[in-house]
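>>> Quick one: sequence plus predicted model below, questions after.
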Amino acid sequence: MPRVVPAVNRALDVLELFVDCPELSARQVMERLDLPRTTVHELLVTLEARSYLISVPGQPVRYRLGMPLFQLGAAFAGRLDLVREAQCVARDVAAACDEAVHVAVLDGADVIYLVKFDSTHPVRMVSAVGRRLPAHCTAVGKILLSDLDPAGLDAVLTNGALPGMTPASITDPERLRAHLARVRADSVAVDIGESDTAMRCVAAAIRDHSGATIAAMSLSAPIIRWTAQAYREWTELVREGAATLSTRMGYRALPR
């Protein structure tokens, strides 16, 4: 096996801290990574010298992400047809219901949100592109987990009890397996306060030309707007949106 370079690993650990925090001090980086002060200083100086981090004006020991990371992200997104197509379809779905619409992919045991279109309502879901959440606590994540083969699902569920985000989160692996079997049969997943007690979500799968599930689309709304009638309408809307995006990704459903 090729050797992993520890210094590069630590530098990437530093950068990944900024995914959820727009600014961090040198002390915060040191505390969150549990690294010696000298090591953190050297990492920050190197990343700043390459402009991957920049000092906050007037606060030289506080940092934020630099332009090269935006350029790398833009280069990645520019080559990823899924993001471009998902933006178009998710925008249409969000316009049809005036609720938040997301497209996410699976990364290990988590989901990462690639696309988001918000509602215009004053009460709405708080989320962001690039956010990472435990897959089993979200509707998009349950759709993606339900399509894993047994070995893939076993790899996600090997560490015993799963972390919960709310009291409604499914934390028992065997209960989750049974739940995912129902999701697989229904071809739709619902988050009933499992990632946020005030929110409800419904999601459907996005497939590529080979028929593989590559992402999921969800529609999210606060519980105050989540009525039985709205749920039926939104389920159909997210199914249609996911199907449209799947078609754009080359998927062709087999005739029944």
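Looks like it came in fine.

>>> switch to C-alpha atoms for all contacts and neighbour counts from now on
OK.

>>> Quick one: residues contacting the most centrally placed residue in the chain.
Closest residue to the average C-alpha location of the chain: Ile112 at 2.0 Å, with Cα atoms, centre = their mean. Going by Cα atoms under 8 Å, 6 or more residues apart in numbering, Ile112 touches 104-106, 129-133.

>>> which one of those residues has the most neighbours?
Most neighbours among the contacts of Ile112, by other Cα atoms under 10 Å: Ala104, with 29 neighbours.

>>> And that residue, how close does it get to Asp154?
With the distance defined as Cα to Cα, to the nearest Å, Ala104 ends up 21 Å from Asp154.

>>> cool, and Val105?
18 Å.

>>> Report the buried residues of stretch 192-202.
192-197, 199-202 (16 or more other Cα atoms under 10 Å).

>>> Span of that stretch from start to end?
End-to-end for stretch 192-202, by Cα to Cα: 9 Å.

>>> In addition, the following structure is provided for comparison:
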Amino acid sequence: MQSLERFINILEAFSAEKPELNLSELVKKTGLPKPTVYRIVEAMVKHNILSKNPKTMRYKIGVKLFELGSIYLASMELRDIAFPYLDWLQQQTGESIHLGILDGNEVVSIEGLESAHSLRLKVWIGKRAPVHCTAIGKAILAFLPLEKQNKIISEVSLHPFTKRTITSKEKLKTELKKIKKEGLAQDLGEHEEGIHCIGAPVFDRKGEVIASISVSGPAVRMTEEKMKKYTPLLFKAASDISKKLGYSS
């Protein structure tokens, strides 16, 4: 915790008025010992969190923070664009709707709407879920470049959340091929017992998958018949969001 606080103190020393600081200035602004500041800022430079001018020996915010900030801004823009279509989808189906993005080897819910039914799937913004056994995760995973997809599959633990969870990497790859062909991902109680979910990918103007949306509900309502009924509605919402993002199929 102390190391984290020192890391944050150093970052907060930079400002729009003072975008570049030398070591002495950082020591003065943070109140930390000079050896401590030097050790931390050099580690930050190594990971591109800060950059260092070798001529002036001054530090400034690095490209890594710009990249992370860009991800945040993109996700906020995505939420604003997607929300009307998520709302429409929720009204059409009456079930819980999620919008998720890939973060590392997990999928994170960045927007959602809850079903009005008393028996419903709770929507938690910011909730993380496994990528291999959720419809919202598989809908993204299936459309990633093969190299990235294989990397994620090799790294994730195919933990059996239920007896229906796919725990074989080969079976998962086979299912992902099917999802890519059909455009639809399903979770029939793979992550949570008694919960069924269908998901579809969202693409940006470059044709790259950047998110997915899903319709989720208890298995007693999300029957095979209902899922077939909701699939074209899900496809329409995902397609409309993609078009708004500049995607042309």
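Arrived safely, thanks for sending. Computed from a predicted structure; not experimentally measured.

>>> After superposing, what score do the chains get?
TM-score for the superposed chains, counting by TM-score structural alignment, normalised by the length of structure 2: 0.69, backed by 187 aligned residues with a Cα RMSD of 2.4 Å.

>>> biggest separation within the contacts of Ile112 of structure 1, which pair?
Leu106 and Val129 (13.8 Å; Cα to Cα).

>>> Give the aligned equivalent of Leu145 of structure 1 in structure 2.
The equivalent of Leu145 of structure 1 in structure 2 is Leu141 (alignment by TM-score structural alignment).

>>> That match and Gln149 touch, don't they?
Yes: with contact defined as Cα atoms under 8 Å, Leu141 of structure 2 counts as touching Gln149 (6.1 Å).

>>> Closest one to Ile54 of structure 1 out of the contacts of Ile112 of structure 1, please.
Nearest to Ile54 of structure 1 among those, with distances taken as Cα to Cα, is Gly130, at 20.2 Å.

>>> show me where structure 2 has strands.
Applying DSSP state E to structure 2 gives strands spanning 20-21, 50-52, 59-61, 96-103, 106-113, 128-130, 185-188, 195-203, 209-218.

>>> TSV for the ones you listed, including distance to Ile71 of structure 2?
TSV is the format used below for these (distance: least, Cα to Cα, whole Å):
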stretch	distance to Ile71 of structure 2
strand 20-21	24
strand 50-52	18
strand 59-61	16
strand 96-103	10
strand 106-113	12
strand 128-130	17
strand 185-188	25
strand 195-203	15
strand 209-218	11
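
>>> I'd like to know which of those is closest to Pro160 of structure 2.
strand 128-130 (10.7 Å).

>>> what range in structure 1 does that closest one sit on?
If you align by TM-score structural alignment, strand 128-130 of structure 2 falls on residues 132-134 of structure 1.

>>> Mean deviation, the matching stretch versus structure 2?
Stretch 132-134 of structure 1, aligned to structure 2 and superposed, deviates on average by 0.6 Å (mean Cα distance after the TM-score superposition for structure 1).

>>> residues making contact with that stretch?
Stretch 132-134 of structure 1 has contacts (Cα under 8 Å, 6+ apart) with 109-113, 141, 163.

>>> switch the cut-off to 6 Å
Stretch 132-134 of structure 1 is contacted by residues 110-112 when judged by Cα atoms under 6 Å, 6 or more residues apart in numbering.

>>> more crowded one of Leu141 and Gln149 of structure 2?
Leu141 (31 against 17).

>>> Would you mind measuring from the more buried one to Gly199 of structure 2?
Taking Cα to Cα, one finds Leu141 of structure 2 at 11 Å from Gly199 of structure 2.

>>> sorry, back to before: from the middle of its chain, how far away would the match of strand 128-130 of structure 2 be?
6 Å (Cα atoms, centre = their mean, to the nearest Å).

>>> for stretch 126-134 of structure 2, same thing?
Worked out by Cα atoms, centre = their mean, stretch 126-134 of structure 2 lies 9 Å from the chain centre.

>>> before we move on, what about stretch 139-155 of structure 2?
The chain centre lies 14 Å from the centre of stretch 139-155 of structure 2; the measure is Cα atoms, centre = their mean.

>>> Would you mark the buried spots in the lengthiest helix in structure 2?
Counting by DSSP state H, the longest helix found in structure 2 is helix 63-93. For helix 63-93 of structure 2, the neighbour count (16+ other Cα under 10 Å) marks 64, 75, 78-79, 81-83, 85-86, 89-90, 93 as buried.

>>> Over to stretch 126-145 of structure 1?
So for stretch 126-145 of structure 1, counting by 16+ other Cα under 10 Å, buried means 128, 132-145.

>>> Next: stretch 95-107 of structure 2.
Here stretch 95-107 of structure 2 shows 95-102, 105-107 as buried, counting by 16+ other Cα under 10 Å.

>>> what's the answer for stretch 217-237 of structure 1, then?
Under 16+ other Cα under 10 Å, the buried positions of stretch 217-237 of structure 1 are 217-222, 226, 231, 234-235, 237.

>>> can you check stretch 179-194 of structure 1 too?
180, 183-184, 188-194.

>>> give me the stretch of structure 2 that it matches.
Residue span in structure 2 matched to stretch 179-194 of structure 1, by TM-score structural alignment: 175-190.

>>> Any idea how far that stretch is from the middle of the chain?
Centre-to-centre, stretch 175-190 of structure 2 and its host chain are 18 Å apart (Cα atoms, centre = their mean).

>>> before we move on, what about stretch 159-172 of structure 1?
On Cα atoms, centre = their mean, the centre of stretch 159-172 of structure 1 falls 17 Å from the chain's centre.

>>> ditto for stretch 223-231 of structure 1
The answer for stretch 223-231 of structure 1 is 24 Å, by Cα atoms, centre = their mean.

>>> which bit of structure 2 covers that stretch?
So stretch 223-231 of structure 1 is aligned with residues 219-227, judged by TM-score structural alignment.

>>> Name all residues that make contact with Leu121 of structure 2.
Gly217 are the contacts of Leu121 of structure 2 under Cα under 6 Å, 6+ apart.

>>> The one 5 residues further on now?
When the contact criterion is Cα under 6 Å, 6+ apart, the partners of Gly126 of structure 2 are 108-110.

>>> ok, and the closest non-adjacent residue to it?
Ser109 (5.2 Å; Cα to Cα, 6 or more residues apart in numbering).

>>> The one you found against Gly100, yeah?
Yes: using Cα atoms under 6 Å, Ser109 of structure 2 is in contact with Gly100, at 4.3 Å.

>>> any idea how far the aligned residue in structure 2 for Ser119 of structure 1 lies from Glu225 of structure 2?
Using TM-score structural alignment, the partner of Ser119 of structure 1 in structure 2 is Ser115. Ser115 of structure 2 sits 19 Å away from Glu225 of structure 2, going by Cα to Cα.
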